[in-house]
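In: let's see this in three dimensions:
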Amino acid sequence: MKNFALIGAAGYIAPRHMRAIKDTGNKLSVAYDVNDSVGIIDSISPQSEFFTEFERFLEHAHQLKRQSSTALDYVSVCSPNYLHHAHIAAGLRLGCDVICEKPLVPTPDLLDELARIEQETGRRVFNILQLRHHDAILKLREKVAAAPKDTKFDVELTYITSRGKWYAESWKGDPRRAFGVATNIGVHFYDMLHFVFGKLQRNVVHHSGEANAAGYLEYERARVRWFLSIDANDLPDEAKGKKSTFRNIDISGEQLEFSEGFTDLHTTSYRELLAGHGYGLADARHCIETVDVIRSATPVRGEAGEVHPFVQGRRG
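Out: Prediction:
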């Protein structure tokens, strides 16, 4: 049984990590968050220590090191995007391996810095890339691998997840802390596209706004038109007033259905990681490089056939 600490216990994704720790037969020893709305711990790991001040959390973690039976083995990081690097570094320097949510860090330079800290501490960083464990994604990857090598699939990716006014007031709505909509809600998909279709060859942005973004990605085995949004006004007519999220991935005329099967992907990720099959810094680099380019790119008009239909009339 391994001892875990959790940073960012009040966040949306934290309960999935708590359950994954429990379901893999391990112990959540201590949790930390500046917010104290963490009652979910009672139903998963009520014996866990909890702190709202990082200094007290860090001191407790150091005290746990005095005995091998209580010393922390892993730190799981679910904090806001802009704090990931600092919290990962702290976990490594505690002598722990670190498991972190996406996006791991915003830039390749910070990935390089984490690699240096890995070398200094002898510990490792792992990224949760749960779509790589989804059955539908794995079957698609097999299909692509089995297709003739000169086949390039035409992909249209549309993801709209409506957010209310609270979003703009939270860290998620601040580009300095969340790094923009393409990074915050798109990094999962960019990793999935690389995992399925290979290396990225072109990365063009057609639209970039506070609430939505769009562009074109060309991989070894696919041409991808993408559109991401948190604005309910972008929902297609058939979805407006009926649901707040619209997810569609069209692959050469066939719909990829993967709306189900997400429930246990974090537990699967933990189980694979603990068995020695985790995704480290090198695995995360591709999607970090992708979002880094998207954030800094100047939107262009786009060539025929490369512009997502939702972008017509609003490029720039």
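
In: C-alpha only now, for contacts and for neighbours.
Out: Will do.

In: report how many residues lie close to residue 300.
Out: Residue 300 is flanked by 13 other residues according to other CA atoms under 10 Å.

In: where does it land in three-state SS?
Out: coil (DSSP: H, G, I helix; E, B strand; the rest coil).

In: pretty sure it sits against residue 206.
Out: Yes: with contact defined as CA atoms under 8 Å, residue 300 counts as touching residue 206 (5.1 Å).

In: show residues contacting stretch 288-302.
Out: With CA atoms under 8 Å, 6 or more residues apart in numbering as the test, stretch 288-302 has contacts from 103-108, 179-180, 182-183, 187, 190, 203-208, 315-316.

In: the structure of the following sequence is requested for comparison with the preceding one:
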Amino acid sequence: MSKNFALIGAAGYIAPRHMKAIKETGNTLVAALDKYDGIGIMDSHFPQAHFFTEFERFDRFVDKFHRENDKKIEYIAIASPNYLHDSHIRFALKSGAHAICEKPLVLNPHNIDQLKIIEEETGKKVYTILQLRLHDSIIALKNKIAAEIEADPTKIYDLDLTYLTSRGKWYFVSWKGDEAKSGGIASNIGVHFFDMLSWIFGPIEENIVHIKQADTNAGYMKLKNARVRWFLSVNYEYIPDDVKANGKTTYRSITVNGDEFEFSEGFTDLHTTSYKHILEGGGFGLDEARNSIEIVSAIRKLSPIGLNGNYHPFCEKI
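Out: Reported below is the predicted structural model:
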């Protein structure tokens, strides 16, 4: 049975994946909102969808749609700037719809506590896109690690997480370059990796930041069953030379006890997989999101200690 969706944040980088997921799961996008109106991408997915550049008119449409139609908008997808997620989730729930929100779900753990109350008041659910939990290679790694930890609960793994995704000068002029709006580098490009690692290796026990710059964050965290050195950056200069030589502008690497864990493929359809998971009665909610939100919120508040202790090797590039 086809369900009706609305989308908040239709012009951003990630919005087409939500449109594609809505279409590929056999559902309908009824209305979309974005203050930017250059959204020709909608013609490839839902050209008949109503479109608004003002929240007030979008709000009125959603309210009228519920009152004047037998159908309802069952889900509102949220791909707006990070700092607006909390407000837009609240709008979705209070409008009688479930919310499907991009990562990071919110910027701080206390937002999750308030959303749980609104879930109870409205009877609607909040879902977040934690697509790495649905990646075949990562599921296989989790199963492998779980079996090894069951055999030896004291086992500790050593991991290096390196994620470099080049961004131009526009990044720092946009909301993504404003920590108050994006949450900073760790929240904006690292939150789903931190979720994946804590999902596999257990909750965080220690959190240290070595470097905190506008384009780079690096640090160390102790999880229940892992020691993790991590390096996140949007600076092209830090990408390894052999990767640059191949014309690539992104570098993603996770090593587990010195062995490279390969998961570079299989990302294309994970939003569609996430939507199927939600529509089939699964999905990841507020409780699943909490671990990673607590991690990135703490990173935002921590002062960097410099190149001391167990730091990531890429820190020496700076």
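
In: can you pull the TM-score for these?
Out: In this superposition the chains share a TM-score of 0.96, using TM-score structural alignment, normalised by the length of structure 1; 313 aligned residues with a CA RMSD of 1.3 Å.

In: returning to that earlier point: from the contacts of stretch 288-302 of structure 1, which land in strands?
Out: The strands, defined by DSSP state E, take in 203, 204, 205, 206, 207, 208 from those.

In: contacting residues for the aligned partner of the last one in structure 2?
Out: Taking TM-score structural alignment for the superposition, residue 208 of structure 1 sits opposite residue 212 in structure 2. The contact partners of residue 212 of structure 2, taken as CA under 8 Å, 6+ apart, are 218, 303, 304.

In: columns neighbour count and distance to residue 99 of structure 2 on top of the residues you listed, output as JSON lines?
Out: Output for those, formatted as JSON lines (neighbours: other CA atoms under 10 Å; distance: CA to CA, whole Å):
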{"residue": "218", "neighbour count": "27", "distance to residue 99 of structure 2": "32"}
{"residue": "303", "neighbour count": "13", "distance to residue 99 of structure 2": "34"}
{"residue": "304", "neighbour count": "17", "distance to residue 99 of structure 2": "35"}
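
In: from those residues, pick the one nearest residue 179 of structure 2.
Out: Closest approach to residue 179 of structure 2 among the contacts of residue 212 of structure 2 (CA to CA): residue 303, at 14.6 Å.

In: which residue in structure 1 lines up with the closest one?
Out: With TM-score structural alignment as the criterion, residue 303 of structure 2 matches residue 298.

In: what separation is there between its match and residue 206 of structure 1?
Out: Residue 298 of structure 1 is 8 Å from residue 206 of structure 1, where distance means CA to CA, to the nearest Å.

In: Provide the aligned range in structure 1 for stretch 259-279 of structure 2.
Out: Under TM-score structural alignment, the counterpart of stretch 259-279 of structure 2 in structure 1 spans residues 254-274.

In: what about the matching stretch, how long is it end to end?
Out: End-to-end for stretch 254-274 of structure 1, by CA to CA: 36 Å.

In: now do stretch 100-117 of structure 1
Out: Note: stretch 100-117 of structure 1 ends 15 Å apart using CA to CA.

In: also stretch 245-264 of structure 1?
Out: Across stretch 245-264 of structure 1, the terminal residues are separated by 20 Å (CA to CA).

In: and that stretch, what's buried?
Out: Burial within stretch 245-264 of structure 1, assessed by neighbour count using 16 or more other CA atoms under 10 Å, is assigned to 245, 246, 249, 250, 251.

In: redo those residues as a markdown table? Include distance to residue 16 of structure 1 and secondary structure.
Out: Converted to a markdown table, those look like this (distance: CA to CA, whole Å; DSSP: H, G, I helix; E, B strand; the rest coil):
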| residue | distance to residue 16 of structure 1 | secondary structure |
| --- | --- | --- |
| 245 | 20 | strand |
| 246 | 23 | strand |
| 249 | 25 | strand |
| 250 | 29 | strand |
| 251 | 30 | strand |
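
In: and which of these is nearest residue 268 of structure 1?
Out: Closest to residue 268 of structure 1 out of the buried residues of stretch 245-264 of structure 1 is residue 249 (23.4 Å), distances taken as CA to CA.

In: residue contacts, that closest one?
Out: So residue 249 of structure 1 contacts 155, 156, 157, 158, 255, 256, 257 (CA under 8 Å, 6+ apart).

In: could you find the closest non-adjacent residue to it?
Out: Excluding its sequence neighbours, the residue lying closest to residue 249 of structure 1 (CA to CA, 6 or more residues apart in numbering) is residue 157, at 4.6 Å.

In: can you check residue 1 of structure 1 too?
Out: For residue 1 of structure 1, ignoring the flanking residues on the chain, the nearest one in space by CA to CA, 6+ apart is residue 26 at 4.8 Å.

In: quick one: the one you found and residue 5 touch, right?
Out: No: assessed by CA under 8 Å, residue 26 of structure 1 is found out of contact with residue 5, at 10.9 Å.

In: quick one, helices of the stretch 201-318 of structure 2?
Out: Assigned by DSSP state H, counting those that start in this stretch, the helices in the stretch 201-318 of structure 2 fall at 241-245, 270-279, 286-301.
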